[in-house]
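Chemist: Predicted coordinates and the sequence they were generated for:
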Amino acid sequence: MADGRTPLATLAPWLRLLGRRRGRLLAGAALMALALAAALGLLALSGWFITATGLAGLAMAAGAALTLDVYVPGGGIRAFALTRTVARYGERLYNHDTVLRLLADLRGRMFAVLAGLDARALARRRASDWLNRLTADIDTLDGLFLRLLAPAGVALTAILALSAFLALWSPAVGLAVAALLGVAWLWLTLGQARLGLAASRRRVAELEALRGATLEGFQGLAELEAYGSLAAQRRRLAVIEDRLLADQRRLGLVGALGQALAGLAVGLAWLAAFWLAARAWQAGALSGPVMVMTPLAVLALQEALAALPLAFTQAGGTLAAAERLNALDAVRRPEPRGPSPGVSAGPLSVSLEGVTLRYPGSLTPVFEDFALHLAPGERLAVHGASGSGKSSLASLLTGQLLPDAGAVRLAGLAPETLDPRRRTDAVACLTQSTELFDDSLAANLRLAAPEAEAARLWAALATVELADWAAALPRGLETRVGEGGRRLSGGQARRLALARLLLRDPGLVILDEPFAGLDPALAGRIAGRLDRWLAGRSALFLVHARRGETSPPGVHRWQALVTGSRRGLCAPVRNLSG
């Protein structure tokens, strides 16, 4: 294993998750076993019945008097046929429903893991990689029960049960079938997994690289065209596809080998059963119908073994997906144990003492022995050049980042020790990037206040001067904004995000360039309304400034927000660049 753990240890967290639906999984495996048992019974009883009726006909033609009950075995054959059909249909329906439920469990757990990662962990990989973890890796892992565990378990149970049944008639036949098909089962599971391990593991990584490169290529299509780099991008994709095709070809060959070996194993078991049963018949230990029934029953096991080679050839991909998801779980911040402290209502104090923060792989720290203090109800503008750490400061205060050294306190408490719900209630942050979902205006606003009535939503839109625009839309608040708010202009998206923040009642407000993309007149009007809303709250403004400036540009936009507080605008402005 890549991480030095055994396959069982790697899959253990996900097996425990499957165990939550143990009842459904056992029921699904039972339906699978019932369908296979019906197939075995159908073929075995049919062989016995055909042979028995044939021998009875020959005996009667020779003048012998005998009786044969055709109704019981005939009814048994019809029962097995009907049971096989119904059980197979019910198994497919039930097990696929179970897998969809498991998929929801897996994705819910992984989303919780990703949500628990801090900003430094998230910054280590591309957005497409995280999407791949949540979709492709989970899709690979959700077949753990339906493709690997259940078929292998049912096949092994069928081999042992049939061997025991045949041993009742001829111990030699039962032992031979158990030995031949037992060895075949081991190869078709562990052997096939071993042969396909490296290629299937690489396939998971190559698929991730292909998806990431394709997605980023589409996102940067304009830049690729502008700089004449489309051909180079296509060549990069072609290289990945060639590697993927080579691994896919190898996996196909390994899977075909497994299918051939499965057929060979069943054929050898059939031949051994037929030869041993024929010898027992010659010795008078078996009747003719039972002798015919024995090898035919073995042939029915082809159905049980046929699905194993292809599934276990791809088992390395399942292990690789589990390892990658386990690695994310390992770096997730531990949740606070015991009751989490809360913060009192009203304005919050902010304190940073001796804070040092460094991103992985960076040459210089973002902060080094940094200090900042904000009293309850106070407003402070912090400005600096791009990359000076303004967004990192917001991440520290919202608990998305932990400092390498020093202490961060909200109302005297470390943000990471607070209950996440209490922390989000107490701190509201308007980030530099506007995050809108492909849903309606109302749904995007209600992220901040799920129970908010329409009148409250209209009031928030009016504060940012979007109410008239929304009212003129054919669907009003039900108008969809598009992926990432693409159906809105940059200024409209920014104001919608600000309106969403106004639906909260926080004690600390962090505003990262709230008026970006707005003209000065509109920004001034909104600033006046925002000033009234900020009354009785602590506020931290993050403002962009070029290096060397003593005050941020567009000071008039901030004047209404900062004046009237216990600190003026220019003197208390903290410059992260200096």
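Modeler: Now that the structure is in, tell me what you want to look at.
Chemist: going forward, measure contacts and count neighbours with C-alpha atoms only.
Modeler: OK.
Chemist: Secondary structure element for residue 330, which one?
Modeler: Following DSSP states H and E, one finds residue 330 within helix 315-331.
Chemist: What residues sit buried inside that helix?
Modeler: Buried residues in helix 315-331, defined by neighbour count with 16 or more other C-alpha atoms under 10 Å: 315-323, 325-326, 328-329.
Chemist: want to compare, so here's the second one:
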Amino acid sequence: MDKPERLVTTLRPWLIVLASRQRRLWLGALLMALTLFSALGLLAVSGWFITATGLTGLLFAAGIAATLDVYVPGGAIRLFAVTRTASRYLERLYNHDTVLRLLADLRTRLFSVLAGLDSHALASRRASDWLNRLTADIDTLDSLYLRLLAPPAVALLAGAILSGVTALFVPLAGGFLAGVLLLGWLWLTLGQARLGMAASRRHVDELEALRGSVMETLQGLAELDAYGALAHQQRSLDRLEAHLHHSQRRLGRWVALGNALQAWLVGTATLGTLWLAARAFEAGSISGAVMVMLPMAVMAMNEAFAALPAAFTWFGATRGAAERLNGLTEQRIEQRTEKSPAPTAVTPDTPPENARTLRLEGVGVRYPGAFQPALDGLSLSLAPGERLAVEGASGSGKSTLAALLGRQLSPSQGIITLGNTALEAWSDAELRRRVVVLTQQTELLDDSLAANLRLANAEADDTTLWQALEQVSLAEWARELPQGLDTRVGEGGRQLSGGQARRVALARLYLCDPDLVVLDEPFSGVDMSTAQALSQALHRWLSGRTVVYLVHKADTDAAPPGITHTLTLRDGQPHSE
């Protein structure tokens, strides 16, 4: 596959996203063209009018009778001036609104891709890398329409029309203008893109590395200072910054070269057109006013070509961003193909009656590059209403099992069935409704207490929310808050203590009606007396549901009641008790 085909393949997914708003894109390009053609008309008519006025004055001075209609060209000048100003304002307003809509579309598409990745794929990159994908890479792609598609297309169209109009008056000048503008357009697009491709792609990679290193430095500042490694880390940051500045300087030089060539191009086209028009004037083929009008119109092409050098010099950044985001899509596709085949197809219209029967047969998980599997040969079976306690030390595989049951992770081997149907065959909507997983990490948003509770049930009214808080002994505390349920919990729930945040997460369980419940250390961060009270309330709510507890030890005072089976994990290996 040659390079143009590879480029089209890289950009095709994102061009398809743009095509979803093609009516807005066409209208935005039309406004851009209207602005440019108004500028061309303004300079051309102004040049003609000034020259015609001067020639008429000379004729009057020589005693020769002459007439000149000043109203039509004067009106045209006003029309072009007003149109250019109005269309420029509307174009900027409309196109930037379009770009914001496109950014929302692009981020929505990326979020849908990320939602399909399992926990291992998400953990394979740093948080700063994902942030870079969602912000810098997506922001880079917004130039696809506003800088890389519409402006060169409008410039090429304007050059063709201007050359055609010039050819009507002076055919040789029209041909010369078409050749010069076409060659210039090719260099300012393809040539500048070629020059800056490697440097602009490298610049984005270096910027991502610098952002990640800065975030890691800030997060580990205390440890770096304590171990005397802060100076070494600073030198590493300085090296990254130096590489980044080097790339920026190189790209700046290429942009400056493009700007110089663009100015030289339009200047050459203007002078050439003026010379050929002057020869035509000497031959009596055109009037003096037309002779001035043609090169004046060519000068307006500065506006058409001015933005091209910088946009296409940085084209490599856009291409690199598209390739990285495409890699996420490919990773999701590969993940799907590696999943166990589903014997039964399930859609939201035909779900099983319940998801209270759970079976794992020879399930194993091995992370790429790991010395040993996280889980190996795990088999278990739970009937409706049974409760399994999976105990083991940190790193024994409990969290991996929770990720498997929530389908956040795919098994490397073996089969998981839920409700006598392969887990992979369940639709996302049905699985999220039938299975709830309480992980060790409590996820709270910087929103109200009510909004965080309604993540589990968007239709829950305030009475239901208060009942859920009552179940976890938080109702009295919540009533004393300044705004009750409308009180914000802060970013990550930082306005709450660890125990309160954990109980808010538990309260969300009471707003669901699942069949299978997976609880990973449900009472962590909660004192013993509160844990025992929560355990009894949870025991009543879990009646009839299938439950998997993930705990360090199942035979403690705070152990969940009603356990029917116990399984011990050691280094990913199951040991039945």
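Modeler: Arrived safely. Just so it is clear, the structure is predicted and the values come from calculations on it, not from any experiment.
Chemist: on that earlier part again, the second structure: matching residues for whatever helix or strand comes next after the helix holding residue 330 of the first structure?
Modeler: Using DSSP H and E, the helix or strand that follows helix 315-331 of the first structure in sequence is strand 350-357. The aligned range for strand 350-357 of the first structure in the second structure is 358-365, by TM-score structural alignment.
Chemist: what residues does the matching stretch touch?
Modeler: Residues outside stretch 358-365 of the second structure that contact it (C-alpha atoms under 8 Å, 6 or more residues apart in numbering) are 373-383, 410-420.
Chemist: Going along the chain, name the strands of the stretch 251-400 of the second structure.
Modeler: 358-365, 375-382, 387-391 (DSSP state E, counting those that start in this stretch).
Chemist: do the first structure as well
Modeler: Per DSSP state E, the first structure carries strands over the ranges 350-357, 367-374, 379-384, 405-410, 427-430, 508-512, 538-544, 574-575.
Chemist: of those, which approaches residue 53 of the first structure most closely?
Modeler: Proximity to residue 53 of the first structure (C-alpha to C-alpha) singles out strand 427-430 among those, at 83.6 Å.
Chemist: For the closest one, grab the matching residue range in the second structure.
Modeler: So strand 427-430 of the first structure sits over residues 435-438 in the second structure, by TM-score structural alignment.
Chemist: mean shift between the matching stretch and the first structure?
Modeler: For stretch 435-438 of the second structure, the mean deviation from the first structure after alignment is 0.4 Å (mean C-alpha distance after the TM-score superposition for the first structure).
Chemist: got it, and stretch 26-38 of the second structure?
Modeler: Looks like 0.3 Å for stretch 26-38 of the second structure (mean C-alpha distance after the TM-score superposition for the first structure).
Chemist: contact partners of that stretch?
Modeler: With C-alpha under 8 Å, 6+ apart, stretch 26-38 of the second structure has contacts from 80-81, 83-85, 87-88, 90-91, 94-95, 150-151, 154, 158, 303-304.
Chemist: In helices, which of those residues fall?
Modeler: 80-81, 83-85, 87-88, 90-91, 94-95, 150-151, 154, 158, 303-304 (DSSP state H).
Chemist: May I see the ChimeraX selection of the buried members of those residues?
Modeler: Remark: buried members of those, expressed as a ChimeraX selection using 16+ other C-alpha under 10 Å:
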select :80,81,83,84,87,88,90,91,94,95,150,151,154,158,304
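Chemist: Just give me the neighbour total for the counterpart of residue 165 of the first structure in the second structure.
Modeler: Alignment note (TM-score structural alignment): residue 165 of the first structure maps to residue 165 of the second structure. As a burial measure, residue 165 of the second structure scores 14 neighbours (other C-alpha atoms under 10 Å).
Chemist: what about residue 165 of the second structure, distance to residue 421 of the second structure?
Modeler: 71 Å (C-alpha to C-alpha, to the nearest Å).
Chemist: And the contacts of stretch 3-11 of the first structure?
Modeler: 1, 319, 322-323, 326.
Chemist: how much does stretch 80-98 of the second structure stray from the first structure?
Modeler: Averaged out, stretch 80-98 of the second structure is 0.5 Å away (mean C-alpha distance after the TM-score superposition for the first structure).
Chemist: In the first structure, what range does that stretch match?
Modeler: Going by TM-score structural alignment: stretch 80-98 of the second structure matches residues 80-98.
Chemist: What of stretch 478-497 of the second structure?
Modeler: Counting by TM-score structural alignment, stretch 478-497 of the second structure corresponds to 470-489 in the first structure.
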